[in-house]
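Novice: Pasted the sequence and its predicted model underneath.
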Amino acid sequence: MKKRININEEQPNYFNNNHKKNIMRTKNTKFFVVSCCVALTVLFSGCSKDSPLNVLGGCGTGNWVQQAESDLTNWNAAVTDYANDPTPANCAKYKSAGKNYIDVLSSFASCVPGADKNEFNEAVKEAKKELDESECGS
């Protein structure tokens, strides 16, 4: 027996404010995953500073990892603050922290091996674009 749909019943509203929050969370998750993948690629492909094969300098020393981790932690806190209290001030903090994290990752582009450099640059470019286009303040 088939269930009949009553067109007079109130249908759920799929495009309410929660829909915007879900889109924002999806973008944040995508950005976070891409950022982590880029960071891990750079982390595991660096050379030791003492290695004669290391023409890039001290990419393998780990100092940049600590700096990037700090900015990622700050950005993650800003995302959480905005998710809990979506105000224009928290939106500005979210975007600022995200920009700082992207800038830190960009500053270590020389640590990315040549074969992965295009993918790294595209991921950074896409992340900047998504952050700039984020409509969290509206």
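Specialist: That came through, no problem. Note that the structure is a prediction, hence the values are computed from the model and not measured. Residues are numbered from 1 along each chain as shown.

Novice: CA only for contacts and neighbour counts going forward, please
Specialist: OK.

Novice: Name the residues of the top helix by length along the chain that are buried.
Specialist: Assignment by DSSP state H gives helix 17-45 as the longest helix of the chain. Using 16 or more other C-alpha atoms under 10 Å as the test for burial, helix 17-45 gives 24, 27, 28, 31, 32, 34, 35, 38, 39, 41, 42, 43.

Novice: Between those, which sits nearest residue 102?
Specialist: residue 35 (8.1 Å; C-alpha to C-alpha).

Novice: How much space separates the closest one from residue 108?
Specialist: 13 Å (C-alpha to C-alpha, to the nearest Å).

Novice: and the longest helix of the chain, how far from the chain's centre?
Specialist: 4 Å (C-alpha atoms, centre = their mean, to the nearest Å).

Novice: What is the subsequent helix or strand relative to that helix?
Specialist: Scanning forward in sequence from helix 17-45 by DSSP states H and E, the next helix or strand is helix 63-84.

Novice: Buried residues, that following helix. List them.
Specialist: For helix 63-84, using 16+ other C-alpha under 10 Å, the buried residues are 64-65, 68, 71-72, 74-76, 78-79, 81-83.

Novice: ok, structure two:
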Amino acid sequence: MSSFLKFSAFLLITFTITLSTACSKDNPGPGGCAANFNWTVELQDEANVLSNAAQAYAQDPTTENCNTYKDAYQDYLDAAEDIDFCVPAADQAAYDAAIEDARDSLDDLQC
């Protein structure tokens, strides 16, 4: 569980950084994303729910908390995929691989 939570935190930080810098006024994404689109704000609700669920599960590793954590992580990854249209083409493969790795790790978590 501990290594999974560390991996989750790493992905959360990586996605947030990647998405906050993915599109700028000088470099719009391939999907034509708005230059003023704030990725951090876009994923903030999901990130907050995921963070709270991870903390609850780490403090009390019950089946209920595990399922809540898995659901929150799934929602976060879905939201990250929903806005991937603005990831620069040069970063797209790494972005997709990170989401796929996270999904695989999530699938491996048994509650």
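Specialist: Sure, I can see it. This structure is a prediction, so every number in the text was calculated from the model and none was measured.

Novice: okay, the angle between the longest helix of structure 1 and helix 63-84?
Specialist: Using axes from the mean of the first three to the mean of the last three C-alpha atoms, to 10 degrees, the direction of helix 17-45 of structure 1 lies 170 degrees away from that of helix 63-84.

Novice: any common contacting residues for residue 35 and residue 108 of structure 1?
Specialist: Counting by C-alpha atoms under 8 Å, 6 or more residues apart in numbering, no residue touches both residue 35 of structure 1 and residue 108.

Novice: Now render the buried residues of helix 63-84 of structure 1 as TSV, adding distance to residue 98 of structure 1.
Specialist: Below are these laid out as TSV (distance: C-alpha to C-alpha, whole Å):
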residue	distance to residue 98 of structure 1
64	17
65	16
68	11
71	8
72	8
74	9
75	5
76	9
78	8
79	9
81	13
82	12
83	14
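
Novice: what two of those residues are the furthest from one another?
Specialist: 64 and 83 (28.3 Å).

Novice: Alignment lookup: residue 41 of structure 1 to structure 2.
Specialist: Alignment note (TM-score structural alignment): residue 41 of structure 1 maps to residue 18 of structure 2.

Novice: brain fart, residue 112 of structure 1
Specialist: The alignment partner of residue 112 of structure 1 in structure 2, by TM-score structural alignment, is residue 87.

Novice: circling back to that earlier point, which elements pack onto the longest helix of structure 1?
Specialist: helix 63-84, helix 114-133 (3 or more C-alpha pairs under 8 Å, 6 or more residues apart in numbering; DSSP states H and E).

Novice: let's see 7 Å
Specialist: Here helix 17-45 of structure 1 touches helix 114-133, going by 3 or more C-alpha pairs under 7 Å, 6 or more residues apart in numbering; DSSP states H and E.

Novice: Once aligned, what mean separation remains between the helix it packs on and structure 2?
Specialist: Following the fit onto structure 2, the mean deviation recorded for helix 114-133 of structure 1 is 0.4 Å by mean C-alpha distance after the TM-score superposition for structure 1.

Novice: Can you give the contact residues for that helix?
Specialist: 31, 34, 38, 95, 102, 106 (C-alpha atoms under 7 Å, 6 or more residues apart in numbering).

Novice: ok, so what distance separates the second one from residue 124 of structure 1?
Specialist: Just to be clear, that refers to residue 34 of structure 1. Distance, residue 34 of structure 1 to residue 124 of structure 1, by C-alpha to C-alpha: 9 Å.

Novice: can you check the first one too?
Specialist: Residue 31 of structure 1 is 10 Å from residue 124 of structure 1, where distance means C-alpha to C-alpha.

Novice: just the last one next, same as before
Specialist: According to C-alpha to C-alpha, residue 106 of structure 1 and residue 124 of structure 1 sit 7 Å apart.

Novice: what's the answer for the third one, then?
Specialist: With distances taken as C-alpha to C-alpha, residue 38 of structure 1 is found 9 Å from residue 124 of structure 1.
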